[in-house]
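Enquirer: Okay, sequence plus prediction incoming.
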Amino acid sequence: MFDSMLGAIELGLLYSLMALGVYITFRILDFPDLTVDGSFTTGGGVAAVMLTNGYSPWLAVIVAFLAGAAAGACTGLLHTKGKINGLLSGILMMIALYSINMRIMGKPNISLLRIDTVLTPFSSVWVKLIVLAVVIFLIKLLLDLFFRTDLGMSLRATGDNARMIRSFGANTDNTKILGIALSNGLVALSGSLIAQQSGADISMGIGMIVIGLASVIIGEAIFGARAVFWATLAAIVGSIIYRVVVALALRVEWLDTSDLKIITAVIVIIALTLPSVRRTIKQKSAAKKRASQLTAMSQQAGGTRS
């Protein structure tokens, strides 16, 4: 039980970069980017091919990030320059990436057994978790710092009100392309780390967009969607909680790994409905409080007249 929870936390940390990427497109840019399912596999495939050809694991991670960013930039170009609907742009790129990923990998799956990866030097589980947590938190801080720069502020403003930003002379097309590229770069980075942990597979990216959304929504249900610092932290924590919940659910006797998709769907439904349920409860309690106050005031007024 304890070992499975440690494994779930490790997976949550590895997938948290993907959750950060989804946060950028869905929350900051308000862009429904389905490229994620393809770019995650791109990152894993690129890293696996480079490792099997003797390249440095760290170089493989960097190239995987750049490959994902290139895929995201293509989606951004389709949307901004090609004037294609955002959702359709992501779907088209996701479909194209399946064939591209197959070309990159050369076969449906690549095993990385007995090949050194970025995770190989850490024999202790605790050391691995600490190093992963530190690295991911540093990436999160760099992302936070970027969103405080002029370019980052214009990217955030593009998602809030693109028309207003254009009126100030800013090029929203460029900021959208940059944001989608950065998002998919982080997604591919996550895919490259997952591949280095368990190998690359052509179908490893299927459903990643739902998992990323689940992580973001779970985190926001806990931390709220306030400042960028807390929002990015929420995405990371949400990713870890999601993996822990899945690990606990799979320990139920009548559930197995084939039920993972329905477990994910249930988690997302709960995370989506929880804020509205909480809001309704608060409104009802506030209404009851006002009603009791009005009753007390009317009773006092009646006593005063008598």
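Expert: Done, it's in.
Enquirer: contacts, neighbours, all on C-alpha from now
Expert: Will do.
Enquirer: where's V131 relative to F137, distance?
Expert: 10 Å (C-alpha to C-alpha, to the nearest Å).
Enquirer: Looking only at neighbour counts, state which of these two leads.
Expert: In this view V131 and F137 are compared by other C-alpha atoms under 10 Å, and F137 has more residues nearby, 17 against 14.
Enquirer: wait, is that one part of a helix?
Expert: Yes: membership of F137 in a helix is supported by DSSP: H, G, I helix; E, B strand; the rest coil.
Enquirer: mind checking how far it is from L213?
Expert: 20 Å.
Enquirer: ditto for I236
Expert: I236 is 12 Å from L213, by C-alpha to C-alpha.
Enquirer: Now do the helices in the stretch 101-250 of the chain.
Expert: Under the criterion DSSP state H, counting those that start in this stretch, helices of the stretch 101-250 of the chain are mapped to 125-146, 150-160, 162-167, 172-198, 208-223, 228-249.
Enquirer: Identify the contacts common to I236 and L213.
Expert: Taking C-alpha atoms under 8 Å, 6 or more residues apart in numbering as the criterion, I236 and L213 both touch A19.
Enquirer: who has more neighbours, the two?
Expert: Taking neighbours as other C-alpha under 10 Å, I236 and L213 compare with I236 leading, 28 against 23.
Enquirer: hey, which helix is longest across the protein?
Expert: If you go by DSSP state H, the chain has its longest helix at helix 260-305.
Enquirer: what packs against it?
Expert: helix 208-223, helix 228-249 (3 or more C-alpha pairs under 8 Å, 6 or more residues apart in numbering; DSSP states H and E).
Enquirer: and the angle for it with helix 228-249?
Expert: Compare the direction of helix 260-305 with that of helix 228-249 by axes from the mean of the first three to the mean of the last three C-alpha atoms, to 10 degrees and you get 120 degrees.
Enquirer: Pull the distance from helix 260-305 to the chain's centre.
Expert: Computed by C-alpha atoms, centre = their mean, to the nearest Å, the chain-centroid distance of helix 260-305 equals 31 Å.
Enquirer: got the angle between it and helix 208-223?
Expert: Angle of helix 260-305 versus helix 208-223, following the same axes, to 10 degrees, is 30 degrees.
Enquirer: So which residues of the stretch 1-150 of the chain form strands?
Expert: 109-110 (DSSP state E, counting those that start in this stretch).
Enquirer: Would you mind finding the most buried of the helices and strands packed on helix 260-305?
Expert: Counting by mean count of other C-alpha atoms under 10 Å, helix 208-223 has the highest mean neighbour count of the helices and strands packed on helix 260-305, with a mean of 24.
Enquirer: Comparison target below:
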Amino acid sequence: MYFYLTALLLGLSFGCLAFGIYISMKIFNIPDITTDGSYTLGGAVTGVMLIHDQPTYIILPSVIAAGAVAGALTGIIHTKLKINALLAGILVMTALYSVNLAVMGRSNLPLINLPTLFSLISFSSNTDINAFWILSAFVVIIIAIIGYLLKTDLGLAMRATGNSESMVRALGVDTDRMKILGLAIANALTALSGYQITQYQGFADISMGIGVVITGLGSVIIAETVINWLHITFVWASLALVLGGAVIFQLVLALTLSLGVDANYLKAATAIFVLLIVGLPRLTRRAA
């Protein structure tokens, strides 16, 4: 049972990561690999600032700003230098490895016995239940903010840029600016996941972001399958399903571990699970 409770908490923590992937891949159709680096950047900034006794109201905006700068840099390389979006993300992700090492000063930062997000408020004496309520409140606020943003004129311009860039450009919208802004928001959300996970697990590690884009992608694909099946067009409902996809993804990994699969093969199990999510709907359509 502990596996599943931990999976639920991890799913909530990875919710912001899933939102970031949703914005970059589903709204802008940009495969943004910067995610691996900006996720670790969020954890690195969080760890260093916690060690230096910085309060949450300073750490949180710092993490958001760091992730946004990383995403904006990818957007600038892609739009202004006309470099393929995938390559631009890889370049920034690679550079962020060195940046993260410089920020942390070493490869691992233990945060044991330091005040964190989960010790600020006490909803329950049980630490896991307390973490559940804090993370739930956090993601509900994020969903409300993103949902509101996507329904504003700016948000509509961002969504239109992903749907038909040439048409939106003909209407006078600066699509390059929309892409840069969208990638900045996406990576700021990704950094927020690093912020949450670092505090939940009690350490920041230079390798914590390796392959994390697969986690976000799997969550979004699960959500997209349900969205298409139910023909959902409501923004907040779509975001809620993306969060649900993140939780389901972690629950499946917890089930894998509970069945006795060696933890060394967890990354392989993750990749196979995502492959099944992507491939089965297509195979089903062909069979029909």
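Expert: That came through fine. From a predicted model like this one, the values you see are computed outputs, not experimental measurements.
Enquirer: Let me see the TM-score of these two.
Expert: Here the TM-score for the pair of chains, by TM-score structural alignment, normalised by the length of the second structure, is 0.93; 280 aligned residues with a C-alpha RMSD of 1.4 Å.
Enquirer: Out of the helices and strands packed on helix 260-305 of the first structure, which is closest to G12 of the first structure?
Expert: G12 of the first structure lies closest, by C-alpha to C-alpha, to one member of those: helix 228-249, at 3.9 Å.
Enquirer: In terms of secondary structure, what does that closest one contact?
Expert: So helix 228-249 of the first structure, by 3+ C-alpha pairs under 8 Å, 6+ apart, packs with helix 2-23, helix 125-146, helix 208-223, helix 260-305.
Enquirer: could these be laid out in TSV, adding distance to L248 of the first structure?
Expert: Listed next are those as TSV, based on distance: least, C-alpha to C-alpha, whole Å:
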stretch	distance to L248 of the first structure
helix 2-23	8
helix 125-146	19
helix 208-223	16
helix 260-305	11
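Enquirer: just so I know, which of those helices lies nearest M164 of the first structure?
Expert: Using C-alpha to C-alpha, the nearest of those to M164 of the first structure is helix 125-146, at 21.4 Å.
Enquirer: Return the set of buried residues in that closest one.
Expert: Buried positions in helix 125-146 of the first structure, judged by neighbour count with 16 or more other C-alpha atoms under 10 Å: 128-129, 132-133, 136-137, 140, 143-144.
Enquirer: Of the helices and strands packed on helix 260-305 of the first structure, give the one that comes closest to T304 of the first structure.
Expert: Among these, helix 208-223 comes nearest to T304 of the first structure, with 47.2 Å by C-alpha to C-alpha.
Enquirer: matching residues in the second structure for that closest one?
Expert: Per the alignment by TM-score structural alignment, helix 208-223 of the first structure matches residues 212-227 in the second structure.
Enquirer: And the helices of the stretch 101-250 of the first structure: which comes nearest T273 of the first structure?
Expert: With C-alpha to C-alpha as the measure, helix 208-223 is the member of the helices of the stretch 101-250 of the first structure nearest T273 of the first structure (9.8 Å).
Enquirer: can you give me the angle the closest one makes with helix 172-198?
Expert: If you take the same axes, to 10 degrees, helix 208-223 of the first structure sits at 100 degrees to helix 172-198.
Enquirer: Check the offset of helix 208-223 of the first structure from the chain's centre.
Expert: 7 Å.
Enquirer: That helix vs helix 2-23, what angle?
Expert: Here the directions of helix 208-223 of the first structure and helix 2-23 differ by 100 degrees (the same axes, to 10 degrees).
Enquirer: Superpose on the second structure and give me the mean offset of helix 208-223 of the first structure.
Expert: Mean deviation of helix 208-223 of the first structure relative to the second structure after superposition (mean C-alpha distance after the TM-score superposition for the first structure): 1.3 Å.
Enquirer: gap between G15 of the second structure and F28 of the second structure?
Expert: Separation of G15 of the second structure from F28 of the second structure (C-alpha to C-alpha): 19 Å.
Enquirer: who's more crowded, these two?
Expert: G15 (33 against 23).
Enquirer: Pretty sure the more buried one sits against V242.
Expert: Yes: counting by C-alpha atoms under 8 Å, V242 is a contact partner of G15 of the second structure at 7.4 Å.
Enquirer: Point out the one among the helices and strands packed on helix 228-249 of the first structure that comes closest to T75 of the first structure.
Expert: Shortest distance between T75 of the first structure and those, using C-alpha to C-alpha, is found for helix 2-23: 14.2 Å.
Enquirer: what's the angle from that closest one to helix 125-146?
Expert: Using the same axes, to 10 degrees: helix 2-23 of the first structure against helix 125-146 is 10 degrees.
Enquirer: For helix 2-23 of the first structure, name the packing helices and strands.
Expert: Against helix 2-23 of the first structure (3+ C-alpha pairs under 8 Å, 6+ apart) you get helix 125-146, helix 172-198, helix 208-223, helix 228-249.
Enquirer: Nearest to L113 of the first structure, out of those helices?
Expert: Nearest of these (C-alpha to C-alpha): helix 172-198, 8.4 Å.
Enquirer: The second structure: matching residues for stretch 131-138 of the first structure?
Expert: Aligned using TM-score structural alignment, stretch 131-138 of the first structure spans residues 134-141 in the second structure.
Enquirer: ok, average deviation of that stretch from the first structure?
Expert: Stretch 134-141 of the second structure, aligned to the first structure and superposed, deviates on average by 1.7 Å (mean C-alpha distance after the TM-score superposition for the first structure).
Enquirer: Aligned counterpart of L181 of the second structure in the first structure, please.
Expert: Checking TM-score structural alignment: L181 of the second structure goes with L178.
Enquirer: can you pull the contacts of that match?
Expert: 73, 76.
Enquirer: What's the match for A247 of the first structure in the second structure?
Expert: In the second structure, A247 of the first structure lines up with A254, judged by TM-score structural alignment.
Enquirer: With adjacent residues omitted, what lies nearest to its match?
Expert: Nearest residue to A254 of the second structure, sequence neighbours excluded (C-alpha to C-alpha, 6 or more residues apart in numbering): F3, at 5.5 Å.
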